[in-house]
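1. What follows is a predicted protein model with its sequence.
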Amino acid sequence: MLITIGRDCLKRNNFINGAFIATLGIVVCKILGLVYVIPLYKIIGSQGGALYSYAYSIYAVFLNLSTAGIPTAISKIVSEYNALHQEKLQKRAFDIASKLLNIVGILSFIILFIFSDYFAHLIIGGTEGGNSVADVSIAIKIVSLALLVVPKLSILRGYFQGNKFITYSSVSTVIEQLVRVLLIIVGSYVSVKVFHLPINIAVYISILAATIGALASYLYLKFKIKRNKQEFEIQEINNEHVIDNKKLLKKILLYALPFVLISLLRSAYSVVDTFTVVKTLTSLGYTTDVAETTIGVFNTWGSKLNMIVVSISLGLITSLIPEITGSYAKKEFKNINYKINQSIKVLLFTTIPMAIGISLLASPIWTIFYGYDVVSVNIFSIYILQVIIYSLYITLINAVQAMNETKISLGVLCISFLLKVALNIPIMRFLYYINIDAYYGPAVTNAIVEFLSVMIILIVLKKKYNFKYKELFTPLLKIIVCLTVMLSVLWGLKYIYYSFNGIVQSVITIILFTIVGGLIYMLLSFRLKLINDIFGSNFFDKIRQKFSRKNKN
């Protein structure tokens, strides 16, 4: 049974530190997730890749059902009760949520394991050649094992995050991904290249890696708890509220529901593209190959690369939700305004140069991961820019939800979804009409819809809570100056060296442009004191103090 985590041995993270650590962890995981794909697909091929994706597609559905926003809800509840010094209540809330997710996880595992043949038939039907129903069924059975571990792990992470122990939650995420990737690469290589086993065995090992990675991560967090056992005592507080388990369960579910709906409505964007892009492009005269390439970039291949930039907002959200929840419980609205503004400044400072830099390097980046394709590169170079707005969008949506403003978050999400449905086809047709390739349409639609959503949230918060945003203008102006100089230099460098004829040349191009662009941007940021505007004038003093403490120890 988990109880309040001690404050001496386990170190809590403040907002910026927590956001930085969470972001770093997510970025590392996303990079690992991208890197392993290259050797894996060389080993297992397209047929093995299809078998791998069959298992994961059905697993993803059941995983969402098994977690369903409850870990985020626990992070929010724990932070709220911590702010109100209701330690017994946050412990009970964790216990109830753990039992609930354990039951749902076990039931999901049983359903997926027992009915694996049925799901396999649904996926491939009576197709001949390639993977058999038996192959897919075994893959589903193996991946179902993860449902016995991942729900336990996710609720534990939510508890750590709610207590502002972001470091340990992030380390557990990296451990999970690292163990998984190592098992996938080593296991698949040894089984096929050394023991000359069938490809499907390599796929089964790769799928099993998800369970083993999750188990390693779970054991790490349990070890951290056990090691600090003496710090887990709960102090008796006489004036704690008395809430029965039924009401606590109801609160958990009510907190979880909006996060589930947020996730579903965000996922619905890709569904809109799935149903509209191919039909619209082919009706405009594009070939089926171009149309399917377009949907592949938006829904799969481009999205994977975009997640490197999106990771920054995901890291901020991990730290922001418990921070805002705690401040909201104490009615500290000025503090919430400050943290939201700080989040926006960090996002603008990081995502704008990253997205623009990746757009500039779209050709060599795409060549390394997927092989050069002119249509894919063209789409991706625009699609990555939309991530700037998307990062602000998802951060603000989660921020208002942490303030219990469910009506605002769901209202904005519904409006954005309806606008996406209404504008997706017309914008593709409009671009075609003005002689711009229509396959840019979904990215343009997303940018417009998400920008409007961001403005709505900022205006509503200003009217309802008197939030102020004046402090954002000076950093934004400085960012534009830094970017202008950086891009001018990189554009000139492009005429000296810019090659993507193969992986080696592409890597050289990326390294060269990243070093030059990064140095220029950071040097100008220091020169214009942009770093001070975003992280505070004593930011580097704090870093020096931390290093000096470590050296003394």
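-> Nice, I can see it.

2. only C-alpha atoms for contact and neighbour calcs from this point on.
-> Noted.

3. Mind checking what secondary structure Ile142 has?
-> With DSSP: H, G, I helix; E, B strand; the rest coil as the basis, the three-state label of Ile142 is helix.

4. From Gly45, how far off is it?
-> Distance, Ile142 to Gly45, by Cα to Cα, to the nearest Å: 20 Å.

5. who has more neighbours, these two?
-> Higher neighbour count among Ile142 and Gly45: Ile142, with 22 against 12, using other Cα atoms under 10 Å.

6. Tell me who's in contact with the more buried one.
-> Counting by Cα atoms under 8 Å, 6 or more residues apart in numbering, Ile142 makes contact with 204, 207-208.

7. Neighbour-wise, give me the winner out of those residues.
-> Counting neighbours by other Cα under 10 Å, Ile207 comes out on top of the contacts of Ile142 with 27 neighbours.

8. so how far is the helix or strand containing it off the chain centroid?
-> Using DSSP states H and E, the element containing Ile207 is helix 199-227. How far helix 199-227 lies from its chain's middle: 20 Å, per Cα atoms, centre = their mean, to the nearest Å.

9. swap in stretch 350-360?
-> Stretch 350-360 sits 17 Å away from the centroid of its parent chain (Cα atoms, centre = their mean).

10. Use this one as the comparison:
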Amino acid sequence: MEHHNAKTTLRGALILSLAAFIAKLLSAVYRVPFQNLVGNTGFYVYQQVYPLYGIGMTFALSGLPVFISKLVADAPDLPTQQQVARQVYRWTWGLAGSLFVGLTVGAPWIARGMGDGQLTPLIRTVAWMFLLMPDLSVTRGYHQGRFEMLPTARSQVVEQIVRVAVILLVASWATVQQWSVYRMGAWAMSSGTLAAVAAWLVLPRWRRPREPRVARVPHIGRRLLVEGGTLCLLTAMMVLLQLIDSFTVKNGLVAGGLSDLAAKDLKGVYDRGQPLVQLGLVVAVAFATSLLPALTAAQQRGRQREFKRLTTTMMRIALVIAAAATAGLMTLMPWIDRLLFGNQQGTAMLAVYMLSIILATLIQTYNSVLQSQDQYRLTVVALVSGLVVKGLVNHWAVMHWGGLGASWVTVGSLLVMAGVIWYGSPVMLRSGIWTFPFLGKLLGCVALMVGGLQLLLHGLAAWWPGLMVGRGAAGGILMLTIPAGVILFLATALGSRLLTVREWLTLPHADQLLRFWQKLRLHGGK
């Protein structure tokens, strides 16, 4: 029976992980065609208000459902599970109603705080999505707590598909009809509410007859505030940093001497970095956290040696993938920028912004490990510390150094978070993971990949100078350089034994890669 439950849990975790990966991928990818349709200023309008939606989505998609599922799973029987769901539902309705009223009434003040009073209708449009948050979060959490993962997974994917489709349709129609960017933004923001309705429609209902009646479960409200709020904050880390940007970047650019229109345009360029960072995070964290169910099982069974081994593997894989992705994006940023967005505006600030991938990946991976041990306080302290740094410094940095200043402050804030987590973590999570030989090999692999890419780019420029100009040319260059960079990094990583065989084998299809590498070595030795 225990084996069956473990198998069901693992399969459910994999289903949810796959659904989350698809949802995050869609959420990152759609912004490229959207920006191409609406331009820098249209993208600025959307991204100024997006963090408010992002916070609500985090509550309903991942933060609250995970917490609610733990409450439901801990309940001893079906009636108690239903009672837990009913109590949480009432509390979340109070939270959702407060947020709805606060955003609706406070929209003019929030918009003025962002430096653009015309954002008021967009903020009020976003507010409606919060009214669906209780049904979505409680229903998802209830089914997850009963180890029924498919309803949540299906609703996550449906929600993102509907949202992306509505946004791109609105952008296309607004372009044809020559709407103002603010009218377009308001309609695009309505996608959040429409997508939430679609997600709710595909979710099975959790309410059942109240018989037999059970007593109220104590301390639900306090646990929802402390534990549930903590999970939501940690999940919304990057969105919270973006929210601070919404209040400080455009205002800082104007204070630094730019006109209002030029500041909006440059903020739209700065926002190009967010889908690229999100893509890097999706890949790195998805590979690393695939080990999370095994990690949690090892912790619950008291197998400390296995827990330490899995933690080391997860941390190292996360850093290796994030470092390779960051270095590749930074090196190829001029051509990525041209291919995706049609020009090379803001290449330097976008390249610096890519450093966020390494730090955010490490923070999220450390957080996953700490969550498996039911430790939340440290990551909350780290998050608050980083947000305080971002909030205090960002406006000043933007005023003096423009978008580049905002990029560096984001990286600095994440560095503060990572430092607090590392310093405050148990000794087991610090010793033996980041050894000097491992870090030296990783640095060497990254340096060789970057050097190889630079040589290849210089060679292409010398061979055919015209190849370096134009959007189509940028696509051609990336089709050559990205596979070359991947091959070069893998070859140096395998040759230097950056990861152990056991660590390699946790990655998909790594067994085939290792066999191929072994054949190459045997062939080369003859």
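-> Thanks, I have it. Every value quoted in this text rests on a predicted model; they were computed, and no experiment measured them.

11. What would you report as the TM-score here?
-> Overlay of the two chains. TM-score (TM-score structural alignment, normalised by the length of structure 2): 0.71; 496 aligned residues with a Cα RMSD of 5.3 Å.

12. quick one on the thing from earlier: which SSE is immediately downstream of the helix holding Ile207 of structure 1?
-> Next helix or strand after helix 199-227 of structure 1 toward the C-terminus (DSSP H and E): helix 245-283.

13. Name the residues of that following helix that are buried.
-> Judged by neighbour count (16 or more other Cα atoms under 10 Å), helix 245-283 of structure 1 contains these buried residues: 248-249, 251-253, 255-262, 265-266, 269-270, 272-274, 276-281.

14. What are the boundaries of the helices in the stretch 51-200 of structure 2?
-> Taking DSSP state H, counting those that start in this stretch to define them, one finds helices in the stretch 51-200 of structure 2 at 64-74, 78-113, 120-127, 133-145, 150-177, 181-201.

15. so what does the fifth one touch, helix or strand wise?
-> Yep, that's helix 150-177 of structure 2 we're talking about. Here helix 150-177 of structure 2 is seen to pack against helix 2-29, helix 31-58, helix 133-145, helix 181-201 when contacts are counted using 3 or more Cα pairs under 8 Å, 6 or more residues apart in numbering; DSSP states H and E.

16. right, so of the helices of the stretch 51-200 of structure 2, which gets closest to Gly452 of structure 2?
-> helix 150-177 (37.2 Å; Cα to Cα).

17. Packed most tightly, which of the helices and strands packed on helix 150-177 of structure 2 would that be?
-> Per residue and on average, the most neighbours among those fall to helix 133-145, with a mean of 27 (mean count of other Cα atoms under 10 Å).

18. ok, average deviation of that one from structure 1?
-> Averaged over the aligned pairs, helix 133-145 of structure 2 sits 4.4 Å from structure 1 after superposition, using mean Cα distance after the TM-score superposition for structure 1.

19. Determine the set of other helices and strands touching that helix.
-> helix 64-74, helix 78-113, helix 150-177, helix 181-201.

20. Out of those, which gets nearest to His400 of structure 2?
-> helix 78-113 (19.9 Å).

21. helices or strands next to the closest one in the packing?
-> helix 64-74, helix 120-127, helix 133-145, helix 220-223.

22. which stretch among those comes nearest Arg11 of structure 2?
-> Arg11 of structure 2 lies closest to helix 133-145 among those, at 12.1 Å (Cα to Cα).

23. So what does Leu505 of structure 2 match up with in structure 1?
-> Counting by TM-score structural alignment, Leu505 of structure 2 corresponds to Gly536 in structure 1.

24. returning to what we had before: nearest to Leu457 of structure 2, of the helices and strands packed on helix 150-177 of structure 2?
-> helix 31-58 (24.4 Å).

25. okay, the angle between that closest one and helix 64-74?
-> Calculated by axes from the mean of the first three to the mean of the last three Cα atoms, to 10 degrees, helix 31-58 of structure 2 forms an angle of 40 degrees with helix 64-74.

26. and the angle for helix 31-58 of structure 2 with helix 237-255?
-> 120 degrees.

27. OK, contacts around the closest residue to Ile77 of structure 1 other than its chain neighbours?
-> Nearest-residue entry for Ile77 of structure 1: Gln90, 6.8 Å, with adjacent residues in sequence omitted and distances by Cα to Cα, 6 or more residues apart in numbering. Shown in contact with Gln90 of structure 1 (Cα under 8 Å, 6+ apart): 77-78, 81-82.

28. In these, which residue is surrounded by the most others?
-> Neighbour counts for these (other Cα under 10 Å) peak at Val78, which has 31 neighbours.

29. Isn't it up against Tyr159?
-> Yes. Assessed by Cα atoms under 8 Å, Val78 of structure 1 is found in contact with Tyr159 at 6.7 Å.

30. Overlap of the contact sets of these two?
-> Phe94.

31. what's the burial count for the match of Leu505 of structure 2?
-> Gly536 of structure 1 has 11 neighbours, counted by other Cα under 10 Å.

32. cool, and the one 10 residues further on?
-> Neighbour count for Lys546 of structure 1, taken as other Cα under 10 Å: 12.

33. where's it relative to Lys552 of structure 1, distance?
-> Distance of Lys546 of structure 1 to Lys552 of structure 1, given as Cα to Cα: 10 Å.

34. likewise Asp8 of structure 1?
-> 18 Å.

35. same check, this time on Ala402 of structure 1
-> For Ala402 of structure 1, the distance to Lys552 of structure 1 (Cα to Cα) stands at 39 Å.

36. Would you mind telling me which of the two has the busier surroundings?
-> Using other Cα under 10 Å, the more surrounded residue of Ala402 of structure 1 and Lys552 is Ala402, with 29 against 7.

37. contacting residues around the more buried one?
-> Ala402 of structure 1 sits next to 76, 321-322, 324-325 when contact means Cα under 8 Å, 6+ apart.

38. Then Lys164 of structure 1?
-> Contact analysis of Lys164 of structure 1 by Cα under 8 Å, 6+ apart lists 12-14, 18, 79, 319, 322.

39. Could you rerun that using 7 Å?
-> The neighbourhood of Lys164 of structure 1, defined by Cα atoms under 7 Å, 6 or more residues apart in numbering, consists of 12-13.
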